[in-house]
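K.L.:
sharing a model that was predicted from the sequence below.
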Amino acid sequence: MAYSMTGFARYETEICGESAVIEISSVNHRFLDVSFRLPNQWTVLESSLRDTVKDLLSRGKVSINIRHGRSLGVAPKIRLDTERARFYIEAARGLMHLMSSTDALSLDSLIALEGVIVPEEEELDLEEIGFQLVEALKIAVSRLNEVRAKEGLALGSAISEHLGTLDKLVDNVGKRAPELLSLHDEKLRRRILEINAEVGVKEERLAMEVALMADRMDVTEELVRFRAHMVHARDIMASAGPIGRDMNFLVQEMLREANTLGSKLRDVEASRDIIEIKTEIEKIREQIQNLE
C-alpha cells in the first residue's frame, strides 16, 4: 500500500495524571529525520521515543511536539514557606514602626510576595511516564499513518492513471514501429540501388547493409523491457511496505528506454507519442517524490 510522506495528526491524552498533547507532522525527505520538542523534565525519554518512531516510520522529515499540563479538576500541590512569611511579617512591622504607620501587611499582600506560596516539587516516575508516553506516541503515529494512507491512496490512483496512459502510448509506438521499419527498408533499398547503378555493389553486400540498418531501427527489445517495467511498477504499487525508492529507480529505467525509442524511431507521429511518454513518466516521477 502506498503511503504519502506528508501528514499531520494530534492526540490528546493523560500521562500519569497530567494532560498531554502530541502533535506530529511529516513532509517528504530522502531518509527518516525525526525531531522532538519535549517538556524539560521529559527530555531524558527522547531516545526511547525516537526508537519508537523508527519502528513505525521509514522515511520523511518528522516533527513531534509534546506538551503537558495539569488536568482539569486536579488541584496543584503547593507548600507554604512559613520562615519566609515570618521574615516578611517582621520586616513589615519594622517599617511600620520606622514610618510611624498604622498600615499593616494584609494577608493578600503577604501571599502575593515571592516565595511565600511555592509549588511542591513532585517526584517523577520517569519509567512509568516513559511507558505511557511511548504508548501515546504509537497512537499518534497511527493517526498520522491514517492521514498518510489516504493521501497515498490518491497518489497511487494518479500513478495508475499515468501507467494506463503509458500503456496506450507504448501500444501506439509498437504498432507504428513495423510500418516505419518497412518504409525505411524500402527507401534504403531504392537508395542503394541508385548507388549500385553508379558504382556497382554486390547483392550480398546490399542485403547485409539493409539487415544492419533494420537491426539499428528495431525497437522490439525496448518495447518488451518498457512493458515489463510497467508490470513491475504495478506490482510495486500493490506491495506492502515503503515503495518510493523502488519506484524512483524504475522510473529512471523507463525514461532510459523512452530515450532509446526516440533515438531509433525518427518519425513525426512516433516522436509525438514518445514525447507524451516522457511527459507521463515525469508526472509519475513528481508523484513518487512524496511516497514513502
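P.N.:
Noted; the coordinates are in hand.

K.L.:
please count neighbours and contacts with C-alpha atoms only from this point.
P.N.:
Fine.

K.L.:
for the protein, what's the longest helix?
P.N.:
Counting residues, the longest helix found in the chain (DSSP state H) is helix 126-199.

K.L.:
flag every buried residue along the very next helix or strand once past that helix.
P.N.:
With elements assigned by DSSP states H and E, the helix or strand that comes after helix 126-199 is helix 203-217. Burial within helix 203-217, assessed by neighbour count using 16 or more other Cα atoms under 10 Å, is assigned to 210, 214, 217.

K.L.:
what's the strand or helix carrying residue 258 packed up against?
P.N.:
Using DSSP H and E, residue 258 sits in helix 244-264. Helices and strands touching helix 244-264, by 3 or more Cα pairs under 8 Å, 6 or more residues apart in numbering; DSSP states H and E, are helix 220-238, helix 268-288.

K.L.:
turn the buried residues of helix 203-217 into TSV, including distance to residue 223.
P.N.:
Putting those into TSV (distance: Cα to Cα, whole Å) gives the following:
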residue	distance to residue 223
210	22
214	16
217	12
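
K.L.:
tell me, how many residues neighbour the residue lying closest to residue 270 once chain neighbours are set aside?
P.N.:
With sequence-adjacent residues excluded and distances taken as Cα to Cα, 6 or more residues apart in numbering, residue 270 is closest to residue 173, at 5.9 Å. Neighbours of residue 173 under the rule other Cα atoms under 10 Å: 21.

K.L.:
list the contacts of residue 289.
P.N.:
Residues near residue 289 by Cα atoms under 8 Å, 6 or more residues apart in numbering: 28, 244, 248.

K.L.:
now residue 165
P.N.:
residue 280.

K.L.:
wait, which of the helices and strands packed on helix 244-264 is closest to residue 23?
P.N.:
helix 268-288 (25.6 Å; Cα to Cα).

K.L.:
list of residues touching that closest one?
P.N.:
By Cα under 8 Å, 6+ apart, helix 268-288 touches 155, 158-159, 162-163, 165-166, 169-170, 172-173, 176-177, 244, 247-248, 251, 254-255, 258, 261-262, 265.

K.L.:
re earlier: what angle sits between the helix holding residue 258 and helix 203-217?
P.N.:
Helix 244-264 and helix 203-217 are oriented at 150 degrees to each other (axes from the mean of the first three to the mean of the last three Cα atoms, to 10 degrees).

K.L.:
and helix 244-264, how far out from the chain's middle?
P.N.:
Mean-position distance between helix 244-264 and its chain equals 22 Å (Cα atoms, centre = their mean, to the nearest Å).

K.L.:
what residues of it count as buried?
P.N.:
Buried residues in helix 244-264, defined by neighbour count with 16+ other Cα under 10 Å: 244, 247, 248, 250, 251, 254, 255, 257, 258, 259, 261, 262.

K.L.:
below is an additional structure, to be compared with the one above:
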Amino acid sequence: MTGYARAAGAVPGASFTCEIKSVNGRGLDMRMRLAPGFDALEGDIRQLIGKTLSRGSITFTLTVERDGAGGDLLVNPQALATVLAALSDLSGRVDADRPRLDGILGLKGVLEQRDRPMDPAAEEALATAILEGVAQVLVDLVLARRQEGSHIAAVLLERLDEIETLVARAETHPARSREAILARLRQQLADITADIAVPDDRLAQEALLLATKADIREELDRLAAHIVSARQLIAGGEPAGRRLDFLAQEFNREANTLCAKANAVELTGIGLDLKAAIDQLREQVQNIE
C-alpha cells in the first residue's frame, strides 16, 4: 500500500501542485494539508480518495501559487490589539523605551500578506483544475501501488507454496496411521508394565481411540481449502487485503489445532513450521490493499 504521486497544473492567474503519499494502514486514514483558502475543497478531495482507495494511511498536500506581485499587505487588527495591550501592561513595570512602529509591525501575525482574489469565474476554473489534478494523482498512485503489489503477490504465492508443501508432508506422515499409533502404544506399555499382559483387542481399542483424538483430517482439508481461496483472491486483481488477513487468521487457527492434536514429534514440528510460514504470510498481507 505504499506509493507516491505528484501532479501539477495551472490556470490563468495561478498554478498548483498536488502530492499524495501512501503507507501501510489497516483502514483508510486521510490527512489533508491544503493551501490557505482552499478548505472548501477538502470534502470533494476526500470523496475522490475514498472512491479510489480502500486501505492505507494517506497524506495529501495541495500548494497554490498565484501570479502577480504577491498580494496585499494587511494589518491583523486582533493581533495588533493583543500586542498593544501587552505593551500597555508592561509600560509601567519595565523601564524600557517604547517600541517603534516598524518593530511592532515586524512581530509575527501583526502584518499579513494575502493573495489578491481572482474573479469568481477564475476561482471556479482553478477549483475545477485542482480536482482534475487530484483525479490524475490518484491514477498515478494506484499504478505505483499496483507495481508494489505485483512484487508482494509473488512473495505471498511463495509462502502459500511453502504452506501447501507442509500440509502435504502432514498428510502423508506415517505417524498418522492406526498401525503406527498401535506400535507406539505397545512400546509405551512395554516400558511401563513389562510384567503385565494386555489383550490385543484392548490395545486395538485404545489405539483406535487415540487415533480418533489425534485425527487431523479436518484441519488438513480446511488448510487446503484456504490455500485455494488465497490464490484465487491474489489472482482476482481486486482489493483483497482484508479478506486475506481473515484467511491468515484461519490458517493460524488450523495450525494451532494441528499442533494440539499431533501425536508425534515430527507432526508437531510440521505444525510449528506451518505457524512460522503463516506468520510470514500475514505480515505481507498487511502491505496490500
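P.N.:
Yes, it's here. Please read all numbers here as calculations on a predicted model, not as lab measurements.

K.L.:
which one of the helices and strands packed on helix 244-264 of the first structure lies nearest to residue 147 of the first structure?
P.N.:
For those, proximity to residue 147 of the first structure was assessed by Cα to Cα; helix 268-288 is nearest, at 16.8 Å.

K.L.:
average distance between that closest one and the second structure?
P.N.:
For helix 268-288 of the first structure, the mean deviation from the second structure after alignment is 1.6 Å (mean Cα distance after the TM-score superposition for the first structure).

K.L.:
what's the matching range in the second structure for that helix?
P.N.:
Alignment note (TM-score structural alignment): helix 268-288 of the first structure is matched to residues 265-285 of the second structure.

K.L.:
for the matching stretch, buried residues please.
P.N.:
Residues of stretch 265-285 of the second structure classed as buried by neighbour count (16+ other Cα under 10 Å): 267-268, 270-279, 281-282, 284-285.

K.L.:
likewise for stretch 119-126 of the first structure?
P.N.:
When burial is assessed from 16+ other Cα under 10 Å, stretch 119-126 of the first structure yields no buried residues.

K.L.:
start and end of that stretch, how far apart?
P.N.:
One end of stretch 119-126 of the first structure sits 20 Å from the other (Cα to Cα, to the nearest Å).

K.L.:
got a list of contacts for that stretch?
P.N.:
Stretch 119-126 of the first structure is contacted from outside by 42, 45, 76, 77, 78, 79, using Cα under 8 Å, 6+ apart.

K.L.:
same deal with stretch 58-77 of the first structure?
P.N.:
By Cα under 8 Å, 6+ apart, the surrounding residues in contact with stretch 58-77 of the first structure are 5-6, 14, 17-39, 119-120, 242, 292.

K.L.:
take the residues you listed and keep only those in strands.
P.N.:
Using DSSP state E, 14, 18-27, 32-37, 119 are the members of the contacts of stretch 58-77 of the first structure that sit in strands.

K.L.:
mind checking which of those are buried?
P.N.:
Buried among these by 16+ other Cα under 10 Å: 14, 20, 21, 22, 23, 24, 25, 26, 27, 32, 33, 34.

K.L.:
and the alignment partner in the second structure of the third one, what does it touch?
P.N.:
What it means is residue 21 of the first structure. Aligning on TM-score structural alignment places residue 21 of the first structure opposite residue 17 in the second structure. Neighbour list for residue 17 of the second structure: 6, 7, 8, 9, 62, 63, 64 [criterion: Cα under 8 Å, 6+ apart].

K.L.:
so what does residue 158 of the second structure match up with in the first structure?
P.N.:
The alignment partner of residue 158 of the second structure in the first structure, by TM-score structural alignment, is residue 161.

K.L.:
so its match versus residue 245 of the first structure, what's the distance?
P.N.:
20 Å.

K.L.:
how about residue 274 of the first structure?
P.N.:
25 Å.

K.L.:
residue 6 of the second structure contacts residue 137, correct?
P.N.:
Yes: in this structure residue 6 of the second structure lies within contact range of residue 137 using Cα atoms under 8 Å: 5.7 Å.

K.L.:
can you list residues touching both of those two?
P.N.:
Common neighbours of residue 6 of the second structure and residue 137 (criterion: Cα under 8 Å, 6+ apart): 18, 19, 20.

K.L.:
helix/strand/coil for the closest residue to the last one other than its chain neighbours?
P.N.:
Setting aside the residues directly before and after it, residue 20 of the second structure is nearest to residue 60 in space (Cα to Cα, 6+ apart), at 4.5 Å. The three-state label given to residue 60 of the second structure by DSSP: H, G, I helix; E, B strand; the rest coil is strand.

K.L.:
pull the number of nearby residues for the aligned residue in the first structure for residue 60 of the second structure.
P.N.:
Using TM-score structural alignment, the partner of residue 60 of the second structure in the first structure is residue 64. A count of neighbours around residue 64 of the first structure, defined by other Cα under 10 Å, yields 22.

K.L.:
for residue 164 of the first structure, same thing?
P.N.:
With other Cα under 10 Å as criterion, residue 164 of the first structure counts 13.

K.L.:
how close does it get to residue 281 of the first structure?
P.N.:
According to Cα to Cα, residue 164 of the first structure and residue 281 of the first structure sit 12 Å apart.

K.L.:
likewise residue 51 of the first structure?
P.N.:
From residue 51 of the first structure to residue 281 of the first structure the distance is 36 Å (Cα to Cα).

K.L.:
please apply the same query to residue 239 of the first structure.
P.N.:
Residue 239 of the first structure is 20 Å from residue 281 of the first structure, by Cα to Cα.

K.L.:
what subset of the contacts of stretch 119-126 of the first structure is buried?
P.N.:
Buried among the contacts of stretch 119-126 of the first structure by 16+ other Cα under 10 Å: residue 45.

K.L.:
mind picking the two most distant members of the contacts of stretch 119-126 of the first structure?
P.N.:
Longest span within the contacts of stretch 119-126 of the first structure, Cα to Cα: 45 and 79, 28.4 Å.

K.L.:
which residue is most remote from the mean position of the second structure?
P.N.:
residue 195 (63.5 Å; Cα atoms, centre = their mean).

K.L.:
sounds good, over and out.
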